[in-house]
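Asks: Build me a structure from this.
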Amino acid sequence: MATTQRRNLSILGIAAISMLGLAGCGGDDTASDAAETSMASETSMAPETSMAPESSMPTETGMAGMEPSASADAMMDPAANLVGPGCDDYAAENPEGDASVDGMALAPVADAASNNPILSQLTAAISGGINPDVDLVDTLNSGEFTVFAPVDSAFEALPEETVTELETDTEGLNNILTYHVVEGMIQPADIEGTTQTTLQGEDVEVSGSGDELMVNDASVVCGGVQTSNAVVYLIDAVLMPPTS
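Replies: Sure thing, here's the model as predicted:
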């Protein structure tokens, strides 16, 4: 009997140890699973760093400031700044081609003048046609200017003796022509009521406004004509520089 009881106690002890061992293993697995679950939860709640910050988006204020310049607008519509009583007639007589308002805007001023049917006398004067020693084409085409351009009828109104004299008076013709040119491209709204110093060195007075704009005693037939490097004012008289 004693032997039998000892055997039963041994079996019970072994069974108890086995149960404890299994319980210990099960506890480790549960803790491990809990840790993994916690880490997975933390990872899924982490903020996404791939999203671009909102500050990189353009603002309405920045986009509103991107406006075309006034000069760009003028080049987009060469007729926008025209003033003078003769503009409508000129545009109607020259609706397209190099002589049109749009066509002149594409060429430098001396070339544009040569394409204009009412500036043939001025073209001759600046290109050696009156005096072979006077050629201002390259000068006029190479800078930015405002040009007061006498139309053909203005040259035809000059006394014949004056024209004859200018055929040999190189300095005199140069003085007259450069008296019609001012540095910089000045639009009608900016030239009204101003005094402008010419390339010749003397001043011209611009008075009036709109269809009554005048340069000294000459009336503007059509002003604000754009070329690629100049603003042209067609005038009805040749300007004479003051005598010394």
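
Asks: CA atoms for contacts and neighbours, from now on please.
Replies: Fine.

Asks: Show me what the helix ranked longest in the chain is packed up against.
Replies: Once the chain is assigned using DSSP state H, the helix that runs over the most residues is helix 2-44. With contacts defined as 3 or more Cα pairs under 8 Å, 6 or more residues apart in numbering; DSSP states H and E, there are no secondary structure elements packing on helix 2-44.

Asks: Strands along this protein, start to end?
Replies: 145-150, 181-183, 195-197, 203-207, 214-215, 218-226, 230-235 (DSSP state E).

Asks: With Glu36 as the reference, name the closest of the ones you listed.
Replies: Shortest separation from Glu36 across the strands of the chain is recorded for strand 218-226, at 78.1 Å, computed as Cα to Cα.

Asks: got the contact list for the closest one?
Replies: Contacts to strand 218-226, defined as Cα atoms under 8 Å, 6 or more residues apart in numbering, come from residues 75, 78-79, 81-87, 101, 104-105, 187-188, 211-214, 231-239.

Asks: of those, buried ones?
Replies: By neighbour count, with 16 or more other Cα atoms under 10 Å, the contacts of strand 218-226 hold 75, 78-79, 82-85, 87, 101, 104-105, 187-188, 211, 213-214, 231-239 as buried.

Asks: Wait, Asp211 touches Pro85, no?
Replies: Yes: taking contact to mean Cα atoms under 8 Å, the distance of 5.3 Å between Asp211 and Pro85 places them in contact.

Asks: so what's Asp111 up against?
Replies: Remark: with contacts taken as Cα under 8 Å, 6+ apart, Asp111 is in contact with Asn141.

Asks: Please generate a structure for the following sequence too, so the two can be compared:
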Amino acid sequence: MKPGLLALPIAAALSLPAAHPVSGAYPMAGGSSTSDGWHAVAAALVASAPVGPACKTLPPSGRGSVTELGRLRVDTAIAHSPDLSTLNQAIQAAGLTHKLNTAKDITVFAPTDEAFKKLGRRKLDKLLADRNALTRFLAYHVVQGRKTPGDLKKAEFTTLEGDKITTKGSGDKIKVNKAKVACGNIRTRNANLYVIDGLLTPKR
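Replies: As a prediction, the model looks like this:
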């Protein structure tokens, strides 16, 4: 994965309030101990942290940081990533930009440009020219709900296309079908984003 992964310029007009504390994470008077409360906070932070070998390329603050990515809607984040330019082109060709940006609580498995190159130029051009096939292909990369790494350990999900995907693994070794997660559990304003190194193809 190139060092430029998800080094995104941030649109100043987009904003999101700071993350809210986890409900029930802080002890109330007469309630659970302070230790228990902070254990809950720590567990929530771990659950929301990005995972994958390429996550180290994310800056700790400023542009492209986890905090700033949280201000962007998912397709806006994809559109500004140099490593996801082909995916952005496909989303535009299918006319799905608005639908992705207005969807609520979804998970997007985003193939890199290198993943699309494996398809070959001729097949890629044919796919981009067929709006129905392209829409189906892209829908197979999206599932409803914000999926965390814990959800992906060993699971099967029905995609928005209607066919199923399987996931397995943890930490830096998560796979979606046969594709590997390069960096995932990136929380955008309306979705969890997992950057993957391969294309997901519907079986039907």
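
Asks: how about CSV for the strands of structure 1, with distance to Ser18 of structure 1 added?
Replies: Formatted as CSV, the entries for those read as follows, by distance: least, Cα to Cα, whole Å:
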stretch, distance to Ser18 of structure 1
strand 145-150, 108
strand 181-183, 108
strand 195-197, 114
strand 203-207, 116
strand 214-215, 119
strand 218-226, 105
strand 230-235, 106
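
Asks: Which of those strands sits closest to Asp29 of structure 1?
Replies: When the strands of structure 1 are ranked by proximity to Asp29 of structure 1, the top entry is strand 218-226, at 88.5 Å, counting by Cα to Cα.

Asks: So which bit of structure 2 is the closest one matched to?
Replies: Under TM-score structural alignment, strand 218-226 of structure 1 corresponds to residues 179-187 of structure 2.

Asks: centre of the chain versus that stretch, how much separation?
Replies: From the chain centre to the centre of stretch 179-187 of structure 2 is a distance of 6 Å (Cα atoms, centre = their mean, to the nearest Å).

Asks: what span of structure 2 lines up against stretch 28-44 of structure 1?
Replies: Mapped onto structure 2 using TM-score structural alignment, stretch 28-44 of structure 1 spans no residues at all.

Asks: er, stretch 156-171 of structure 1 actually
Replies: Mapped onto structure 2 using TM-score structural alignment, stretch 156-171 of structure 1 spans residues 117-132.

Asks: Now do that stretch: distance to the chain's middle.
Replies: Mean C-alpha position of stretch 117-132 of structure 2 versus that of the full chain (Cα atoms, centre = their mean) differs by 23 Å.

Asks: And it, end to end?
Replies: The straight-line separation of the ends of stretch 117-132 of structure 2 (Cα to Cα, to the nearest Å) is 21 Å.

Asks: I would like the residues contacting it, please.
Replies: Applying Cα under 8 Å, 6+ apart, the contact partners of stretch 117-132 of structure 2 are 90, 93-94, 116, 133-134.

Asks: And the residue at minimal distance from the centre of structure 2, how close does it get to Gly95 of structure 2?
Replies: Among the residues of structure 2, Leu193 comes closest to the average C-alpha position under Cα atoms, centre = their mean, at 0.6 Å. For Leu193 of structure 2, the distance to Gly95 of structure 2 equals 20 Å [Cα to Cα].

Asks: got it, and Ala40 of structure 2?
Replies: With distances defined as Cα to Cα, the gap from Ala40 of structure 2 to Gly95 of structure 2 amounts to 41 Å.

Asks: which of these two has more neighbours?
Replies: Between Ala40 of structure 2 and Gly95, Ala40 has the larger neighbour count (other Cα atoms under 10 Å), namely 18 against 14.
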